[in-house]
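1. Show me how the following folds:
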Amino acid sequence: MTSQETRGTWSSREQPQPMQSTGSMYTRHSTYSTTPRNNFCTQPKSSYMNTRTTPHPTSTHHLRKRTEAKRYVIEDFRQAFERKGMELDTTKKLGRGKYSKVYKAVDRINNRVVAVKAIDILELTSDVKNKFLPREISCWRKLKNPFLVGLHAQYEAQNMIFLTMEYGSQGDLLRYVQENGGINERRAGQFMSQLMRGLQYMHLKQIAHRDIKLENIILFDNCVKLSDFGFVRQVENQALSLTFCGSKSYSAPELLRGIEYNPFLSDVWSLGVVGFVMVTNRMPFDEKKPNNVIVELQRKRQYVIPSTVYLTTSCISSFESMMTFEAKHRPTSSDCLALPWITPHLVDNHSG
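-> Coordinates of the predicted model:
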């Protein structure tokens, strides 16, 4: 594998040697009480793809052999990774989603540490397999920016897809805030300027993220980067979206109201919520409340900034501008670069 993005397929004749997993079960880190953990999507959800069918009573043994799919785990491909010059570390998962798990690996050929996202195709719903996953990979290949987690390579073997990507040694922003509390306004402003640069780049390429939240922001040594492009969408001619996906507590009012929305402007709202959480160590709105109640709270800006947290007018006015209730009055990601909390830190940005 070279330093350029690559795609490879391990031959189906190259059967991986089954190995016993050494990895422990990963428990996703707990959240503070008001932080959402669930994603929602009001698109019709299909059941898991069937991996077996009911055999005909007269040919049970023969049909089972033909219809049952062998299930693989990442440990089964350790030797295949080694032949690519990569040493897997499966002792601890970096993260996990409904259909994937993320591990750490050392890329000996390119002398770098990478993250490996392992996706079990047999676990995917038809929507994810046929629409969201191909869209994620297609859009991700187009994104080359210092403030977006980069895709290095894609490999396919048996029922698995592996995506290797940049590795952030400091974990995600949610864990950082949980362990360290709120981030001081100046450093949070630096983070916001970097994230907005990454988001503006995506939007200029007509790609919306649609799932911006602290869990999907990764800390590197000198910057933060947006990650997890599972809900990205290429948006042509300012088309509106009717796929209501993402995390409820980060969702713009138009999504909670169930009306068609501009995904670029909903991204801006979500990043505004990220900014609020970074400096206050709390969510502005409680996802446990009904959607219509949250919408009214959003309309009236009824959130609480802890009395122990001092924020400047520049900071408050900036995230309030990003969380403008009416989408048509909300600034674009390009407009947000001129916000008083973000602009002073643009010159501090590093390439990552």
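
2. can we go C-alpha only for contacts and neighbour counts from here?
-> Fine.

3. How many residues are close by the closest residue to residue 6 other than its chain neighbours?
-> Spatial nearest neighbour of residue 6, chain neighbours left out: residue 153 (4.5 Å); criterion: Cα to Cα, 6 or more residues apart in numbering. Counted with other Cα atoms under 10 Å, the neighbours of residue 153 add up to 19.

4. Tell me the helix or strand right after whichever strand or helix holds residue 153.
-> For residue 153, the host element (DSSP states H and E) is strand 151-157. Next helix or strand after strand 151-157 toward the C-terminus (DSSP H and E): strand 160-166.

5. just how off-centre is that next one within its chain?
-> Offset of strand 160-166 from its chain centre (Cα atoms, centre = their mean, to the nearest Å): 14 Å.

6. between it and strand 151-157, what angle do the directions make?
-> Angle of strand 160-166 versus strand 151-157, following axes from the mean of the first three to the mean of the last three Cα atoms, to 10 degrees, is 160 degrees.

7. Pull out the buried residues from strand 160-166.
-> 160-166 (16 or more other Cα atoms under 10 Å).

8. Of these, which pair is most distant in space?
-> 160 and 166 (19.8 Å; Cα to Cα).

9. check which helix or strand covers residue 102.
-> Assessed by DSSP H and E, residue 102 sits inside strand 100-107.

10. To check against the first, give me the structure of this:
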Amino acid sequence: MEKYEEVKDIGDGNYSVVKLIRHIDTKSLFAVKYIPRGHTVDERVAREIINHRSLRHPNIIEFKEVFLTPTHIAIVMEYAASGDLFDYVCSQGTLSEDKARYVFQQLISGVSYCHDMEICHRDLKLENTLLDGKRIKICDFGFSKSYLLHSTPNSRIGTPSYIAPEIFSGKEYNGKLADIWSCGVMLYIMLVGELPFGDQKDLQNLKKTMNKIMLVQYKIPDTVHISQHCRNLISRIFVANPMKRISMREIKSHPWFLENLPKESIKEAQDVNYTKENPIYSLQSIEEIMNIIEEAKILATTSSSDQLEDLTEALKKM
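-> Sure, this is the predicted structure:
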């Protein structure tokens, strides 16, 4: 931490604290995610760091570096100053079809890139989509899996109201096609201002929510006026059988998606010289990062879970 200074808290989760930090020399702002050392540094944390490190795209929060403090492992990332998409949609109520399309085009650009890099996100939602001005930035790769490094997805993880039907089966599934379903949920919420499969009361009853998703029980209210092209795209995303669901390639050639497609975003994405064949990773090597992750696990043998919770609470108050 000698090259950074803490500015303020940004947020916290079950196992992590996120703070805004400033580089002392350059004055650049970054977000840092602190995860307590010990038993919380598991395979999921390793996947989050390694997968995120391998991605660089205008619509994905950029990974910077990872380091250790005496009590935490810290993941330094690009800072998006305009909050998240959930708060933005809540403040607007609903988005116009043009605004929703503009966000969706960027979302698909980022997710499609992840898939090209053989990574599925598995927890796409409004809260995991940050805003930097008008640009969206996908974040939080804690549930992500790489088809190059990890086993085929088969676990029931993600946020219930965004989960694709096949995830509930408990069998192996295609994480990329499940991501497409989640993108559809995000589009629906932006346009309608509600969840497509149940309301907040339904979310308290997971079985009820699951049944609605499995049966694809959704409708667009009569009070919401959107084009037939948009309705067609949503209906092709919300298909229970993943093999019959619209593909990423088909989404990117759909008439609704192509309308008013921002040329600067396409050019910027193409200008990022970053592919599986020609990767541009962070300055830290995988070996260095894996050594840091392994060292971060050590505290598990010397501290109890209560002590780890105390350390996290203390960090929140710093």
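
11. Need the TM-score from the superposition.
-> Put the two chains on top of each other and the TM-score (TM-score structural alignment, normalised by the length of the second structure) is 0.77; 263 aligned residues with a Cα RMSD of 2.2 Å.

12. circling back: okay, the strand holding residue 102 of the first structure sits on what stretch of the second structure?
-> Aligned using TM-score structural alignment, strand 100-107 of the first structure spans residues 16-23 in the second structure.

13. Which position in the second structure pairs with residue 258 of the first structure?
-> Structural alignment (TM-score structural alignment) places residue 258 of the first structure against residue 170 in the second structure.

14. same deal with residue 272 of the first structure?
-> So, by TM-score structural alignment, residue 272 of the first structure is matched to residue 184.

15. what about whichever residue in the first structure pairs up with residue 226 of the second structure, is that helix, strand or coil?
-> In the first structure, the residue equivalent to residue 226 of the second structure is residue 311, according to TM-score structural alignment. Following DSSP: H, G, I helix; E, B strand; the rest coil, we place residue 311 of the first structure in the coil state.

16. In the lengthiest helix in the second structure, which residues are buried?
-> The single longest helix within the second structure, with elements called by DSSP state H, is helix 97-116. By neighbour count with 16+ other Cα under 10 Å, helix 97-116 of the second structure contains the buried residues 97, 100-115.

17. For it, give me every contacting residue.
-> Contact with helix 97-116 of the second structure is made by 55, 57-60, 120-121, 135-138, 176, 179, 183, 187, 190-191, 226, 248, 252, 257, 261-262, 265, as judged by Cα atoms under 8 Å, 6 or more residues apart in numbering.

18. distance from the strand holding residue 153 of the first structure to the second structure after superposition?
-> When the second structure is superposed, strand 151-157 of the first structure averages 1.3 Å from its matched positions, counting by mean Cα distance after the TM-score superposition for the first structure.

19. what about the helices in the second structure?
-> In the second structure, the helices defined using DSSP H lie at 43-53, 85-92, 97-116, 175-192, 200-203, 206-214, 228-237, 248-252, 255-258, 263-271, 286-296, 305-316.

20. Tabulate those helices in TSV, adding columns for distance to residue 36 of the second structure.
-> TSV is the format used below for these (distance: least, Cα to Cα, whole Å):
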stretch	distance to residue 36 of the second structure
helix 43-53	11
helix 85-92	27
helix 97-116	28
helix 175-192	28
helix 200-203	30
helix 206-214	30
helix 228-237	38
helix 248-252	37
helix 255-258	42
helix 263-271	35
helix 286-296	8
helix 305-316	6
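
21. okay, those helices, which one's buried deepest?
-> Among the helices of the second structure, the stretch with the highest mean neighbour count (mean count of other Cα atoms under 10 Å) is helix 175-192, at a mean of 24.

22. Now do that one against helix 97-116, angle only.
-> 170 degrees.

23. By how much does helix 175-192 of the second structure deviate from the first structure on average?
-> Taking mean Cα distance after the TM-score superposition for the first structure, the mean distance separating helix 175-192 of the second structure from the aligned residues in the first structure is 0.5 Å.

24. What angle do helix 228-237 and that helix make with each other?
-> Orientation check (the same axes, to 10 degrees): helix 175-192 of the second structure against helix 228-237 gives 140 degrees.

25. Wasn't residue 65 of the first structure part of a helix?
-> Yes - remark: residue 65 of the first structure belongs to a helix, assigned using three-state DSSP.

26. Number of residues surrounding it?
-> Per other Cα under 10 Å, the neighbour tally for residue 65 of the first structure reads 11.

27. Tell me the residues of the first structure aligned with the longest helix of the second structure.
-> Mapped onto the first structure using TM-score structural alignment, helix 97-116 of the second structure covers residues 185-204.

28. if we can go back for a sec, relative to residue 314 of the first structure, how far out is the nearest residue to the match of residue 226 of the second structure once chain neighbours are set aside?
-> Nearest residue to residue 311 of the first structure in three dimensions, chain neighbours excluded: residue 185, at 7.0 Å (Cα to Cα, 6+ apart). Counting by Cα to Cα, to the nearest Å, the separation of residue 185 of the first structure from residue 314 of the first structure is 10 Å.

29. list the contacts for the match of residue 258 of the first structure?
-> Residue 170 of the second structure sits next to 154-156 when contact means Cα under 8 Å, 6+ apart.

30. now the residues you listed: which count as buried?
-> Buried among the contacts of residue 170 of the second structure (16+ other Cα under 10 Å): 154, 156.

31. Residue in the second structure paired with residue 176 of the first structure?
-> Using TM-score structural alignment, the partner of residue 176 of the first structure in the second structure is residue 88.

32. any idea how far that match is from residue 203 of the second structure?
-> 21 Å.

33. nearest residue to the spatially most central residue of the first structure other than its sequence neighbours?
-> Central residue of the first structure (Cα atoms, centre = their mean): residue 228, 2.3 Å from the mean position. Of all residues not flanking residue 228 of the first structure in the chain, residue 216 sits nearest, at 5.8 Å (Cα to Cα, 6+ apart).
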